[in-house]
Every structure is written in structure tokens, then in C-alpha cells.
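Asks: predicted model follows, preceded by the sequence.
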Amino acid sequence: MPGRRLSPRDRDRRAPLALLAEAGRDIAAASLAIRRRPFRTLADRLEQPQQGAPADAETIYWVRRSVLAWGRRLPWRAKCFEQGLAAAWMLRRRGLAYELHYGANGGGGALKAHVWVTSGGAPVVGCENAADFSRLASFAG
């Protein structure tokens, strides 16, 4: 599912500083966790049951916007996996439901992996090209 395009009015809206700080901290923590922890440990922590409602459109907008802003500006690799973990953690912290999807695509001879996050079926991050990947696993929280 494609993400919502930003209108000129939305481009002028600035994310709250606390949310930007939270997203930056979470992407940094995700980057470190991916490098230091086995995937199974990360997956187990993501799949802890939670009875939250799906995120509303406004929350999705701000989580997406703040995570993507950091992902573009960090001096190290902060691609789909790091951004997906950060978005999932931010939604979990708010008591909201999320699903982190892990997929792969073997087209072109090279195996490519991708992570995307949804909440109640609504795209949060990484969903723009999710249709190009076969889902291997989903972790609900």
C-alpha cells in the first residue's frame, strides 16, 4: 500500500521536537540492536502480545514523518530495518497495535530483503515498495 503523499500544506508542518528526539533515539538504538543482537532476539521482543488499537491517521503521519526524517539524515545506514524497528517501538510505547513485516525478493539474481510496518492495515513506514517482496514473517505487537 503506498504511503500518503504530502501536500504543500503538510510539508510546512513541523514534527514536535519531542517526537523527533524519540525517533532519533529509537533509530540509533535500532541500528545498535541490529548489529549486536541475533535476529531471533529482536523478533521475540517485537512479538510480545499487546492489546492496543490501531494507530489513527495523525499518529501514523507523525511517526512516519519523524522516522523518515532521521533515516535520511543520519551519517550511518538507517534503512528499512532500522526505520521499521523504530516505528514499531514508537507505536508500542503509545500502546498502539503494529505489524512489522519481513520480506524478500530474489529478482535480478540478487536476494533483497525489506521491512515494512503497518498498523491496522494502514501503512506506517516502508510500505511504498512492499508489494515487490514476498512476506516471510510478520511480527505483531
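Replies: Thanks, I have it. Note that the coordinates shown come from a computational prediction; the quantities given were computed from them, not determined experimentally. Numbering: from 1, shown residues only.
Asks: only C-alpha atoms for contact and neighbour calcs from this point on.
Replies: Noted.
Asks: helix or strand: which one has residue 31?
Replies: Using DSSP states H and E, residue 31 maps to helix 17-36.
Asks: list the buried ones in that helix?
Replies: Of the residues in helix 17-36, 19-20, 22-24, 26-28, 30-31, 33 count as buried by neighbour count, 16 or more other C-alpha atoms under 10 Å.
Asks: likewise stretch 41-52?
Replies: In stretch 41-52, counting by 16+ other C-alpha under 10 Å, buried: residue 46.
Asks: start to end distance for it?
Replies: 22 Å (C-alpha to C-alpha, to the nearest Å).
Asks: now that stretch, how far from the chain's geometric center?
Replies: Remark: stretch 41-52 is offset 14 Å from the chain centroid, using C-alpha atoms, centre = their mean, to the nearest Å.
Asks: likewise stretch 26-34?
Replies: 12 Å.
Asks: quick one, strands of this protein?
Replies: Using DSSP state E, the strands of the chain run over 99-105, 112-119, 122-125, 134-140.
Asks: and residue 13, which of the ones you listed is closest to it?
Replies: Comparing the strands of the chain against residue 13 with C-alpha to C-alpha, the closest turns out to be strand 122-125 (17.9 Å).
Asks: here comes the other one, which I'd like you to weigh against the first:
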Amino acid sequence: MTSAWIKFLRQSLFIQCWAIPTWLLLGLSKLAIFRLSFRKLAPRLGILQAKGYWIPLISEKQRLRAKQISKLVQGIAPYTPWESNCFPQAITARFLLGLYGIPGALYFGLCRDAGQIKAHAWVCSGSVRVTGGYSFNQFTVVGAYLFTLKMS
């Protein structure tokens, strides 16, 4: 058995069960990004926060599940044959958190680096940085979508 399989088999049952569906969700997220205009995609991300940005509080049980989802999405993303950068990861994490009824926020940010503008997307739920790391200190938030209910 290869070391990758051994590493996979040492993961929690949650990660083992969700590995293939998450791989597929990353692909569907990437496809949605390319096929849908942002105007059509945005309502599925949550409620646009027009003023101020905040992250909803979550219970300890939700925090533990959000950490599992974080480990899952970030662990599967490198194994996709397409580039699963921050945006598909954020959409996938948002979907999985919504599926479990865990509130959170999906952020979009911009920064200037060596004369170029860089964009980034990340998801936070309570104190958990689900995807994209802690990006508030590097990127200026230009959009935030709050989600609290299961995806429709």
C-alpha cells in the first residue's frame, strides 16, 4: 500500500466518507465559477453584507465540525486535476457548512502586491478559518456573504 493510502486510512471516518463527494463538489464549484455569471452565483453564497462584516458565533459542536470540514476541503483540493484555488474551496466549504446548518461567512478580498491586484476568497465560521487562512490582515474585504441556513 502506498503512503498516500495509509495516510488516508488514518483519517477520521468523516473525512474518509466525504473525500469523494468533496472532490466532486470542488469540481462542480469550479464549473459553476466558469459557467455562471457572478450575479447568478452570488445569491447562492448567502446574504450580502452591505455594511460591516461579522462572523456568526457557533457552538462547540459546530466548531469541531467546521474544523473537520476545513481539514477535508483543504486536504482534498491538492488532489484535483483542475486548480482548486481559494474560490472553489470557499464555495465547497460554504456548501458543506450549510449542509450541516453551521453559520459562517464567505469573504472576497483584494490587495495590491508588486503593482498587481490579487483577489482572494475565504470562509470563516466562528473562530474557525475554514478555507483561505486568516486573510483579514492581508486583503481588503470587498464583499461578504453571510450564511446561516442550509443551501436552497
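Replies: Arrived safely. Just so it is clear, the model here is predicted, and its values are computed rather than measured.
Asks: what lies in contact with the helix holding residue 31 of structure 1?
Replies: By C-alpha atoms under 8 Å, 6 or more residues apart in numbering, the surrounding residues in contact with helix 17-36 of structure 1 are 42, 62-63, 66-67, 70-71, 77-78, 82-83, 85-87, 89-90.
Asks: weed out the non-buried ones from those.
Replies: By neighbour count, with 16+ other C-alpha under 10 Å, the contacts of helix 17-36 of structure 1 hold 62-63, 66-67, 70-71, 78, 82-83, 85-87, 89-90 as buried.
Asks: for the strands of structure 1, which one sits closest to residue 46 of structure 1?
Replies: Residue 46 of structure 1 lies closest to strand 134-140 among the strands of structure 1, at 6.1 Å (C-alpha to C-alpha).
Asks: just checking, residue 127 of structure 1 touches residue 114?
Replies: No: between residue 127 of structure 1 and residue 114 there is no contact under C-alpha atoms under 8 Å: 9.5 Å.
Asks: check contacts around the residue nearest the centre of structure 2.
Replies: The centroid of structure 2 falls nearest to residue 90 when counting by C-alpha atoms, centre = their mean (2.5 Å). Residue 90 of structure 2 makes contact with 106, 121-123, 131-132 under the criterion C-alpha under 8 Å, 6+ apart.
Asks: 10 Å instead, please
Replies: The contact partners of residue 90 of structure 2, by C-alpha atoms under 10 Å, 6 or more residues apart in numbering, come to 26, 29, 45, 70, 73-74, 84, 96, 105-108, 120-124, 130-132.
Asks: show me what residue 39 of structure 1 aligns to in structure 2.
Replies: Under the alignment (TM-score structural alignment), residue 39 of structure 1 maps onto residue 38 of structure 2.
Asks: how close does its match get to residue 66 of structure 2?
Replies: 26 Å.
Asks: could you do residue 127 of structure 2 as well?
Replies: 10 Å.
Asks: now do the same contact list for the nearest residue to residue 87 of structure 2 once chain neighbours are set aside.
Replies: Spatial nearest neighbour of residue 87 of structure 2, excluding adjacent residues (C-alpha to C-alpha, 6 or more residues apart in numbering): residue 121 at 5.4 Å. Contacts for residue 121 of structure 2 (C-alpha under 10 Å, 6+ apart) come out as 85-91, 106-110, 131-133, 135, 139, 141, 143-144.
Asks: write the PyMOL selection for whichever of those are buried.
Replies: Selection of buried members from the contacts of residue 121 of structure 2 for PyMOL, criterion 16+ other C-alpha under 10 Å:
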select buried, resi 85+86+87+88+89+90+91+106+107+108+109+110+131+132+135+139+141+143+144
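Asks: I'm done for today, thanks for sticking with me.
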